[in-house]
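Enquirer: Just to be clear, the model below is a prediction. Sequence and coordinates:
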Amino acid sequence: MSKRAILIVTFLIIITIILSFLFLHNNKKTILQENYKVPKYKIFLSNMHSKKSYIGDIDDNGIWLDGEKSEYMDLSLVDIKDEYALLSGHRKNNNLLFTSDNSFKSLVYYDENFNDMSGSTASYLENNGKITSTLNLGVEDNSYWVALTSRNKEEIFYTTQIPMYTEEIHKKGNTIDLFGFNLNSENQFIASIIRYNEENQKIETTKKFEEFSNLYNVLSHDNYYYALPSKAGKEFGTEIVVFDKKKLKIVEIKTFNTPIDKIFMIDNYFFVLKLDGTLSKYDEKFKEVTNKDILNGNSNVYLDFSLYYENSIYILLHYNEHKKINGKILKATIIEINTHDLTVISETPIYMENYLSDYTEIIRFIPMDFFKGTAD
């Protein structure tokens, strides 16, 4: 065989080897891509009275992709602002601050002067990661007390005592408005608003409202909008009470036919989630634009939790009686709804595998779209 022929054969063999390698590599890559499941939500399972929790990811079919046990308790409060997401324990002083790069830090709101603080009654997360929170100090001298704490993930700026039980916090600049309740002279609950000046560290205003037992579920917009959960002994309310932001006085009351669960303001539209499972969209004059029946007459589910993130409202539906599907217990479903026309984008089941049976009391979640680059 001539040298020319040998070179040609050798060249063809090398080309064949390279092509075979590329084919096998691309085929393996395709198989891996087909088998890879994209995380849809980061799920937080915890219990109300025990330090047993589980944090893991699920895909859009509700399949658990990974996760790990932890010792957090009662992770029930969730807030998302820009690059930060905060989960707090309502009955335990444990808090998780996530950033959008999927890193997190475990925080304890603690000051050496207040070593008996329990869980976070309310939190306000700013878009720079600064957290304003209140922690329950109990009852003393015929008054509830909370510890108002300001911190970021690195340090505590201050902690001070406030005479009320706080359910909701709103903040603008150095002004902090605290909503909740306290006790009257007959030890009955009375709704209360306290305005605190962060700059001079003083309470500026205290407002009490005898007609309400509590203030929470408060939306901040041009005014404060309070979705009334209880009034005059009724378990649920059908009104939205409007407070003037500057004077903190009632200026209007909007009445609905159905008890209200949550109110959102998105792109100058009010979104009112009602306990019968109806999500209604209203303009700024509260004229209804459209509505959506979330429950579709299903009496086996109830509204557990909801949040807004990037053009979607997410609603967690919890099942009263759990279904068993393929050996898995269907505990809840997360429904994602487009805020433009209230169409359902996705419905993601949450299954309880056998190894998750100890972490079933409280379910919370963060959409994986928050974690930039992790859902691609």
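Expert: Right, received. Where do you want to start? These figures come from a predicted structure and were not determined experimentally.
Enquirer: going forward, measure contacts and count neighbours with C-alpha atoms only.
Expert: Will do.
Enquirer: Checking L24 next. Helix, strand or coil?
Expert: Under DSSP: H, G, I helix; E, B strand; the rest coil, L24 falls in the helix class.
Enquirer: Equivalent analysis for L32, please.
Expert: Of the three states, L32 takes helix according to three-state DSSP.
Enquirer: Please enumerate the strands of the stretch 201-350 of the chain.
Expert: Taking DSSP state E, counting those that start in this stretch, the strands of the stretch 201-350 of the chain run over residues 202-209, 218-220, 224-227, 239-243, 250-255, 260-266, 269-274, 278-282, 288-293, 301-309, 312-325, 328-338, 344-352.
Enquirer: Can you spell out which helices and strands pack onto the helix or strand just after the last one?
Expert: Read it as strand 344-352. Next in sequence after strand 344-352, counting helices and strands by DSSP states H and E, comes strand 362-367. Packing partners of strand 362-367 (3 or more Cα pairs under 8 Å, 6 or more residues apart in numbering; DSSP states H and E): strand 41-46, strand 75-81.
Enquirer: Dump those to JSON lines, plus distance to I18 and mean neighbour count.
Expert: JSON lines is the format used below for those (distance: least, Cα to Cα, whole Å; neighbours: other Cα atoms under 10 Å):
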{"stretch": "strand 41-46", "distance to I18": "41", "mean neighbour count": "24"}
{"stretch": "strand 75-81", "distance to I18": "50", "mean neighbour count": "21"}
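Enquirer: want to throw those into JSON lines with distance to V241?
Expert: Below are the helices and strands packed on strand 362-367 laid out as JSON lines (distance: least, Cα to Cα, whole Å):
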{"stretch": "strand 41-46", "distance to V241": "33"}
{"stretch": "strand 75-81", "distance to V241": "23"}
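Enquirer: got another, please set it beside the one above:
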Amino acid sequence: MTSDSPLDEALLRSLTPGVLAVLVRRGADFAAAEDAVQDALVEALRVWPGKPGEPGERPRDPKGWLVTVAWRKFLDAARSEAARRRREDTVEEEPAPGPVPGADDTLQLYFLCAHPSLTPSSAVALTLRAVGGLTTRQIAQAYLVPEATMAQRISRAKRTVSDVRFDRPGDVSAVLRVLYLVFNEGYSGDVDLAVEALRLTRQLAAALDHPEVAGLLALMLLHHARRAARTAPDGCLVPLAEQDRALWDTAAIAEGVDILQTALARDRLGEFQAQAAIAALHADARTAEETDWVQIVEWYDELARLTDSPVVRLNRAVAVGEADGPRAGLAALAALDESLPRRTAVAAHLHERDGDLTTAARLYAEAAHQAPNLAERDHLTRQAARLNTRLGSA
């Protein structure tokens, strides 16, 4: 989507999910509804002025205008095909003009995009396309795949959900997991997925009063607050303990803590609230040495109770190693499957803290070969080289 008016483009992007949701609720299948919405957006960019007061002034109700135009385009397309007869029950008459619902329709769109029939990767792509308003090209660049591949993935996802009707409440936890997957992709191409996930989660929090939605928003804010300190100028990863905390975004931390405290006060603890509480304890420490590791272990115990996740138990082993010493951490680690991702890196860290540099260097090298991305592999390789240099000097 391009426009001479950035304001119009930003406005249209923010309105797109609500307009699409209205058409889906009225009975349009997902793929046809999105085509109609895209046609309406093109029409809006053509006829809306660049400045208020020009001929063809921007409508007072932009969303209502888009819904009306998109619905008419959908009707035109439906009536021109042989499938019209199968759709007559739902598209026979154009609804009378009136106020356009907002939050409920957009909320349904979130649930549709996180439908259990979709794979996680398809759910993420469809959410970015339908709710986020990103182009297929932007999503493909963000996930480092060819645009044609992403187009096929999104098309399959659309077909999968085309016949879905909402006769029961959607699964909030599925929506939150999709948003967290988007957030953890971070940044690549010309789309900052972490920022996009934050935007969408804020939108969801405004539409849905749920403590776990607030917990996820708080978690994202607290993690995102450390972003500037997470990599060195040369692109190398900087571990949490070594980060320059002056670079942390204190406003984002304060907002995240405030949102978290409000959610926790409702006494309906969930996994995202527990994760946010751990992130808040890290953010609260002025230095790495002042981190309240004992309380972090307690929150990991809560999180393990909620999720029974091996990854949570792996992170808990790190926290135990800080709270009770590296040998206690190694004992906690011994109970976990050796094939667990990043287990070798954790073992290397704990052996180094215990003074066994030979074992730690070997494990860092092994972990580097297992690393899921280049930045992590380079970091672990440097850790192994650092210890081997020390051992050589000794």
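Expert: Cool, the structure landed. Since the structure is predicted, the reported quantities are computational estimates derived from the model, not experimental observations.
Enquirer: quick one: TM-score?
Expert: Remark: TM-score between the superposed chains equals 0.25 [TM-score structural alignment, normalised by the length of structure 1]; 167 aligned residues with a Cα RMSD of 7.2 Å.
Enquirer: circling back to that earlier point, which among the helices and strands packed on strand 362-367 of structure 1 is found nearest to I131 of structure 1?
Expert: When these are compared by Cα to Cα, strand 75-81 sits nearest I131 of structure 1, at 10.3 Å.
Enquirer: Report the angle between the closest one and strand 301-309.
Expert: 30 degrees (axes from the mean of the first three to the mean of the last three Cα atoms, to 10 degrees).
Enquirer: could you give the angle of whichever helix or strand comes after strand 75-81 of structure 1 to strand 362-367?
Expert: Sequence order places strand 84-89 as the next helix or strand after strand 75-81 of structure 1, per DSSP H and E. If you take the same axes, to 10 degrees, strand 84-89 of structure 1 sits at 180 degrees to strand 362-367.
Enquirer: which strands and helices sit next to strand 84-89 of structure 1?
Expert: Going by 3+ Cα pairs under 8 Å, 6+ apart, strand 84-89 of structure 1 lies up against strand 75-81, strand 95-99, strand 120-125.
Enquirer: Out of these, which is closest to M265 of structure 1?
Expert: strand 75-81 (14.6 Å).
Enquirer: Run a quick neighbour tally on I363 of structure 1.
Expert: 23 (other Cα atoms under 10 Å).
Enquirer: What is the neighbour count of R86 of structure 2?
Expert: Neighbours around R86 of structure 2, by other Cα under 10 Å: 10.
Enquirer: and it, what helix or strand is that in?
Expert: Using DSSP H and E, R86 of structure 2 sits within helix 84-91.
Enquirer: can you confirm I17 of structure 1 is in a strand?
Expert: No: assessed with three-state DSSP, I17 of structure 1 is helix; it does not lie in a strand.
Enquirer: so how far is F44 of structure 1 from it?
Expert: According to Cα to Cα, to the nearest Å, I17 of structure 1 and F44 of structure 1 sit 49 Å apart.
Enquirer: swap in S76 of structure 1?
Expert: Remark: distance between S76 of structure 1 and F44 of structure 1 (Cα to Cα) = 9 Å.
Enquirer: okay, and the common contacts of the two?
Expert: Common neighbours of S76 of structure 1 and F44 (criterion: Cα atoms under 8 Å, 6 or more residues apart in numbering): I362, I363, R364.
Enquirer: can you pull the contacts of the second one?
Expert: Read that as I363 of structure 1. Neighbours of I363 of structure 1 in contact, by Cα under 8 Å, 6+ apart: I43, F44, L45, S46, S76.
Enquirer: cutoff 10 Å now
Expert: Contacts of I363 of structure 1 were listed using Cα atoms under 10 Å, 6 or more residues apart in numbering, and they are 43-47, 53-54, 74-76, 304-305, 316, 318, 331-332, 350.
Enquirer: Please tell me how far it sits from Y41 of structure 1.
Expert: From I363 of structure 1 to Y41 of structure 1 the distance is 12 Å (Cα to Cα).
Enquirer: Among the strands of the stretch 201-350 of structure 1, which comes closest to T175 of structure 1?
Expert: Nearest of the strands of the stretch 201-350 of structure 1 (Cα to Cα): strand 202-209, 9.3 Å.
Enquirer: Mind giving me the packing neighbours of that closest one?
Expert: Counting contacts by 3 or more Cα pairs under 10 Å, 6 or more residues apart in numbering; DSSP states H and E, strand 202-209 of structure 1 packs against strand 156-162, strand 175-183, strand 189-197.
Enquirer: Please identify the deepest-packed of those.
Expert: Among these, ranked by average contacts under mean count of other Cα atoms under 10 Å, first place goes to strand 175-183 (a mean of 22).
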